[in-house]
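K.L.:
pasting the sequence and the predicted model now:
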Amino acid sequence: MGLTIVSHPLVQHKLTMMRRKETSTAEFRQLVRETAFLLGYEVTRDLELETVHIETPMEEMEAPMLKGKKLVLASILRAGEGLLFGMLDLLPSARVCHIGLYRDHNTLEAVEYYFKAPEDISERLVIVVDPMLATGNSAVKAIDQLKKHGAKQIRFVCILSVEQGIKQLQKAHPDVDIFTASVDRALDPASYILPGLGDAGDRMFGTK
């Protein structure tokens, strides 16, 4: 499946503002939310439509509406919450799945501590949201769990990525499309993205 780099001028402008180390917690959180809203347009560009009969204040007509069940937005805790709420601004009827993962700092492997999803997840398109695709371990683990619970159509949305994480995710789940605002240069020895924007969760929630 594919990789889409969202190069829209507004997305790139907001990304630059997020990268600046002097950007405040409140500003960073708002920028993540706004960027998620814009990324949401790209990831939902090809949703299927059906024609329904409605009545405007002027006359009756046939008009397009989304077909089938609403989406599931799957947030990888905790940093995924910033993207989640931006996506919900665009898709307020979406169901929400939460996947709790933390990174073991010795092995860099993702460890799951929480999973809660709609029962009919197998019948819905699932959009996984996490600001960073670094090693790819968290994304792979999250999608492993989603598939284990029946998810069949999955897309992954992040703000920043690197080649290593993209390859890791594509190798493990070649059926999952990836949407990102940037493919950055590399990972540092601690597996943080360079040039990156720091720790998205800490910057979003003011915890460091």
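P.N.:
That came through fine.

K.L.:
CA only for contacts and neighbour counts going forward, please
P.N.:
OK.

K.L.:
how far does the lengthiest strand in the chain sit from its chain's centre?
P.N.:
Ranked by residue count, the top strand of the chain under DSSP state E comes out as strand 95-103. Strand 95-103 has its C-alpha centroid displaced from the chain centroid by 11 Å (CA atoms, centre = their mean, to the nearest Å).

K.L.:
give the buried residues for it.
P.N.:
Residues R95, V96, C97, H98, I99, G100, L101 are the ones in strand 95-103 that count as buried (16 or more other CA atoms under 10 Å).

K.L.:
touching, the second one and A74? I think so.
P.N.:
Going back to what we said before, that points to V96. Yes - shown here, V96 and A74 form a contact pair, counting by CA atoms under 8 Å, at 5.9 Å.

K.L.:
what about the helices in this protein?
P.N.:
9-19, 25-43, 80-90, 137-148, 163-172, 200-205 (DSSP state H).

K.L.:
included below, for side-by-side comparison, is a second structure:
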Amino acid sequence: MNNVFVFDHPLIQHKISLLRDKNTSAKEFRELVSEISMLMGYEVTRDIPLKEVEIETPIGHARTKVISGKKLAFVPILRAGLGMVDGLLKLVPMARVGHIGLYRDHDTLEPVEYYCKLPEDISERDVVVLDPMLATGGSACDAVKVLKRNNAKSIKFVCLIASRQGIERLHREHPDVAIYCAAVDETLNDDGYIVPGLGDAGDRLFGTK
């Protein structure tokens, strides 16, 4: 699959297995989501440009590299995407955070937008959209539309588990958006949940199941 990056690192795969387990508590689930997001963030941010600077160490002068002023924004899709923010902010604390609120209509399985708050300079930022699950692809596509409407500089989509249907839809509607995930599952059930997936990520994060 073009423009899809699936993480096969042993630590990520181990933590995804724990995340899927129905016996994992809400506390453990939140910790795992944060940890996996941080581990994935290492590769998601690989293309950040660097510039050379000169610093003084306790021993002498050194020419070394720092991030070259690239502006990032993390935009979780509410509410489950919130669980991924802290892990990524630990890596990139200078990033801004926006929020897009979507809920899925249970009859049509399509997203309904109810909230949007983005950094004022979103048009100058490279945006990373966060949502633990890429299921039907409806919410992901809608969030990307919102960001493009606000002239986001570039957009990546990061999830923990994706369905093949969700990947295909996001690629079909937004072929310019790279997808990063830790696992790809084959199917969706009649309610639009990924099978085998991990259930409702929002409910499991916040203990509302």
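P.N.:
Everything's here; your move. Being a predicted model, the structure only gives us computed values, none of them experimental.

K.L.:
any idea what the TM-score is?
P.N.:
The TM-score (TM-score structural alignment, normalised by the length of the first structure) is 0.98; 208 aligned residues with a CA RMSD of 0.9 Å.

K.L.:
after superposing, tell me the mean distance of the longest strand of the first structure to the second structure.
P.N.:
Following the fit onto the second structure, the mean deviation recorded for strand 95-103 of the first structure is 0.5 Å by mean CA distance after the TM-score superposition for the first structure.

K.L.:
now that strand and helix 137-148, what's the angle there?
P.N.:
Relative orientation of strand 95-103 of the first structure versus helix 137-148 (axes from the mean of the first three to the mean of the last three CA atoms, to 10 degrees): 140 degrees.

K.L.:
quick one: contacts of strand 95-103 of the first structure?
P.N.:
70-78, 109-118, 138, 142 (CA atoms under 8 Å, 6 or more residues apart in numbering).

K.L.:
going by neighbour count, which of those are buried?
P.N.:
70-78, 109-110, 112, 115, 117, 138, 142.

K.L.:
check those residues and tell me the two furthest apart.
P.N.:
With CA to CA as the measure, no two of these lie farther apart than K70 and E109, at 32.1 Å.

K.L.:
isn't L31 of the first structure up against H13?
P.N.:
No - the criterion here is CA under 8 Å, and L31 of the first structure misses it with H13 at 9.9 Å.

K.L.:
neighbour count for these two, which is higher?
P.N.:
Neighbour count, other CA atoms under 10 Å: between L31 of the first structure and H13, L31 has more, with 23 against 13.

K.L.:
how far away is that one from L10 of the first structure?
P.N.:
Here the criterion is CA to CA, to the nearest Å. By it, L31 of the first structure lies 11 Å from L10 of the first structure.

K.L.:
wait, T24 of the second structure touches S17, no?
P.N.:
No - counting by CA under 8 Å, T24 of the second structure does not reach S17; the two are 10.1 Å apart.

K.L.:
which neighbours do the two share?
P.N.:
Shared contacts of T24 of the second structure and S17, defined by CA under 8 Å, 6+ apart, are absent.

K.L.:
so for the two, which sits in the more crowded spot?
P.N.:
Neighbour totals were compared for T24 of the second structure and S17, and T24 leads with 14 against 10 (other CA under 10 Å).
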